[in-house]
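Enquirer: sharing a sequence plus its predicted fold:
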Amino acid sequence: MEQEFKVYIKSYLEQFPDLSSEELTFISSYLIIEKYGKKEFLFKSGEVQKEVGFVCKGLLRRYYVNEKGNKITTGFINENNYATDYPAFIRQKPSKYFIECLEPSVIIKLPYDKIQEGYRKFKTSERYGRLIAEYVLTVQTDRVESLLFETAEERYLNFIDQNPDLVNRISLTHLATYLGIERQSLSRIRSKIAKK
């Protein structure tokens, strides 16, 4: 098991080729690696996320519960992506979201206070932090704009196109709430596309 974790940490750190050995040592010493079972939560609504999570293995979904008690999926997080409610994480405020494992997952976590310390100590760490923030902002903006400007069918086709590896790993119910439609509507769209 220890060997498996070392491989994950090495792979994670390879994303940051510009970091000095001093920076790599600093980050490595604070990384936490944890295994989660299916249906376990990285965090729940109302909790403050103390560490940013990076998915080495597995699949998670981010969702909130609406006023009718329905779970509305706002994102799927697979390998090599950050599992976080980034705006709440940066402000260290309670999240409005749940992040739940859809599959058994291995997640590397880096504590908020160590990220901030790294920014103060190292210019390169600060740059990587900015790049991650820009990526998160882009993903969130794309999601909002897809709901505003695309039809349900366009949203579905774009999702399939951008996430071919996820389609068989998520339920139609979760996908329908992510697309902002009823499950029956998604079934109609899928059968219409299959007939083309």
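Expert: Perfect, I can see it now.

Enquirer: alpha carbons only for contacts and neighbour counts from here, please
Expert: OK.

Enquirer: how far does stretch 140-157 sit from its chain's centre?
Expert: Chain-centre distance of stretch 140-157: 18 Å, with C-alpha atoms, centre = their mean, to the nearest Å.

Enquirer: so which bits of it are buried?
Expert: For stretch 140-157, burial by neighbour count (16 or more other C-alpha atoms under 10 Å) applies to 143, 146, 152-153, 155-156.

Enquirer: tell me which two in those are the farthest apart.
Expert: Greatest spacing in those, by C-alpha to C-alpha: Arg143 and Glu153 (14.6 Å).

Enquirer: now the helices for the chain?
Expert: 2-13, 21-28, 86-91, 112-121, 123-149, 152-162, 172-179, 183-195 (DSSP state H).

Enquirer: looking at the buried residues of stretch 140-157, which is nearest Ile108?
Expert: Arg143 (25.3 Å).

Enquirer: any idea how far the closest one is from Glu4?
Expert: According to C-alpha to C-alpha, to the nearest Å, Arg143 and Glu4 sit 34 Å apart.

Enquirer: next one: Ile33
Expert: 11 Å.

Enquirer: more neighbours, these two?
Expert: Legend: neighbour count by other C-alpha atoms under 10 Å for Ile33 and Glu4, higher for Ile33 (18 against 8).

Enquirer: contacting residues for the more buried one?
Expert: Applying C-alpha atoms under 8 Å, 6 or more residues apart in numbering, we find Ile33 in contact with 5, 106-109.

Enquirer: most surrounded residue in these?
Expert: Busiest of these [other C-alpha under 10 Å] is Ile107, holding 25 neighbours.

Enquirer: residue contacts, the nearest residue to it once chain neighbours are set aside?
Expert: Among residues not flanking Ile107 along the chain, Val55 sits closest, at 4.7 Å (C-alpha to C-alpha, 6 or more residues apart in numbering). By C-alpha under 8 Å, 6+ apart, the contact set of Val55 is 77-83, 105-108.

Enquirer: got it, and Ser28?
Expert: Counting by C-alpha under 8 Å, 6+ apart, Ser28 has contacts Ile9.

Enquirer: neighbours of Asp85, how many?
Expert: Asp85 - counted by other C-alpha under 10 Å - has 22 other residues nearby.

Enquirer: next, the one to line up against it:
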Amino acid sequence: MNEIEVFAWCRERLHVLCPGLTSELIDELSLGWRVVRLDKREHLAEAGCIHKEAFLVAEGLVRAYYPDVEGDVTVNFIAEGDFATHYTSLEAPRPSHFAFQALEPTVAIAFSYEYVYQLSQRRCEMERLLRVLLEHEYTRLMAHTECLLMRNAEERYRHFLQNFGPLLSRISVSDLSSYLGVSRQNLTLIRKRLLDE
């Protein structure tokens, strides 16, 4: 995708996310956009730093994780059409516990938190978009948390297949096992058992 195609795609995606957005608001919002191109394993944002931008993924796949002494813990996969961001950074600038890393070559549109905040002070429609994005992320986070708490390892894997199956071939076993809260060996046994059925 060239930059014109990326911006056109972004405008369309914002209309899908929040149909009530006016073209004027998107025009104003686009003044703060920039296209970011990342190689595989390159970071959009590091843990322990203050994140200053949100990234709408246009092409590629990103994982959100937090570093741990026993290894990184993956908490989300962000594919085309979704935002890679730590939403609490919108409230106040503070270091994030999460890092965002491209799992494959990725193209994203970066939105400055400061610019979005200033725009939301002037345009009430911007607040509506932010609310829609926060609701979407809250729903995703709650579903994942409930899955980790209330389902066994095989049920979690089946749930992932049902809801995110197309991403499976794009994700390493290590990242998936971390996301599902199971060991690599256990995940391999679950996958083998399901293939044998």
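Expert: Looks like it came in fine. On a predicted model such as this, the values are computed, not experimentally measured, just so you know.

Enquirer: drop the TM-score for these two in here.
Expert: Scored against TM-score structural alignment, normalised by the length of structure 1, the superposed chains reach a TM-score of 0.93; 195 aligned residues with a C-alpha RMSD of 1.5 Å.

Enquirer: quick check, nearest of the buried residues of stretch 140-157 of structure 1 to Glu14 of structure 1?
Expert: Of these, the one sitting nearest to Glu14 of structure 1 (C-alpha to C-alpha) turns out to be Arg143, at 28.5 Å.

Enquirer: need the counterpart of the closest one in structure 2.
Expert: Under the alignment by TM-score structural alignment, Arg143 of structure 1 pairs with His144 in structure 2.

Enquirer: equivalent analysis for Ala194 of structure 1, please.
Expert: Checking TM-score structural alignment: Ala194 of structure 1 goes with Leu195.

Enquirer: what about its match, neighbour count?
Expert: Leu195 of structure 2, neighbours per other C-alpha under 10 Å, totals 8.

Enquirer: the residue nearest to Ile107 of structure 1 matches what in structure 2?
Expert: Match for Val55 of structure 1 (TM-score structural alignment): Val57.

Enquirer: on that earlier part again, out of the helices of structure 1, flag the one nearest Ile99 of structure 1.
Expert: helix 86-91 (12.1 Å).

Enquirer: buried set for the closest one?
Expert: Neighbour-count burial for helix 86-91 of structure 1 [16+ other C-alpha under 10 Å]: 86, 88-89.

Enquirer: once aligned to structure 2, how far is that helix on average?
Expert: Taken against structure 2, helix 86-91 of structure 1 registers an average deviation of 2.7 Å after superposition, with mean C-alpha distance after the TM-score superposition for structure 1.

Enquirer: how about residues contacting that helix?
Expert: 48-52, 94-95, 112, 133, 136.

Enquirer: same thing with stretch 183-196 of structure 1?
Expert: So stretch 183-196 of structure 1 is contacted by 153, 172-173, 176-177 (C-alpha under 8 Å, 6+ apart).

Enquirer: tell me the one of these nearest Phe26 of structure 1?
Expert: For the contacts of stretch 183-196 of structure 1, the nearest to Phe26 of structure 1 is Thr177 (40.5 Å; C-alpha to C-alpha).

Enquirer: neighbours around that closest one, how many?
Expert: Per other C-alpha under 10 Å, the neighbour tally for Thr177 of structure 1 reads 19.

Enquirer: now which residue in structure 2 aligns to it?
Expert: With TM-score structural alignment as the criterion, Thr177 of structure 1 pairs with Ser178.

Enquirer: from memory its match sits against Thr74, does it?
Expert: Yes - with contact defined as C-alpha atoms under 8 Å, Ser178 of structure 2 counts as touching Thr74 (5.4 Å).

Enquirer: re earlier: measure the residue nearest to Ile107 of structure 1 to Lys121 of structure 1 for me?
Expert: 26 Å.

Enquirer: Glu2 of structure 1 now?
Expert: 30 Å.

Enquirer: Leu166 of structure 1 now?
Expert: 38 Å.

Enquirer: same check, this time on Ile72 of structure 1
Expert: For Ile72 of structure 1 relative to Lys121 of structure 1 (C-alpha to C-alpha), the value is 39 Å.

Enquirer: just want to know which of these two has more residues nearby.
Expert: Applying other C-alpha under 10 Å to Ile72 of structure 1 and Lys121 shows that Ile72 carries more neighbours, namely 20 against 13.

Enquirer: picking up where we left off before, let me know the closest of the contacts of helix 86-91 of structure 1 to Glu22 of structure 1.
Expert: Nearest member of those to Glu22 of structure 1, counting by C-alpha to C-alpha, is Tyr112, at 19.1 Å.

Enquirer: state the number of residues packed around the closest one.
Expert: Tyr112 of structure 1 has 17 nearby residues by other C-alpha under 10 Å.

Enquirer: and it, what does it touch?
Expert: 50-52, 89-90.

Enquirer: go again with 10 Å.
Expert: 49-52, 89-92, 118 (C-alpha atoms under 10 Å, 6 or more residues apart in numbering).

Enquirer: can you tell me the closest non-neighbouring residue to Val182 of structure 2?
Expert: Of all residues not flanking Val182 of structure 2 in the chain, Ala153 sits nearest, at 6.5 Å (C-alpha to C-alpha, 6+ apart).
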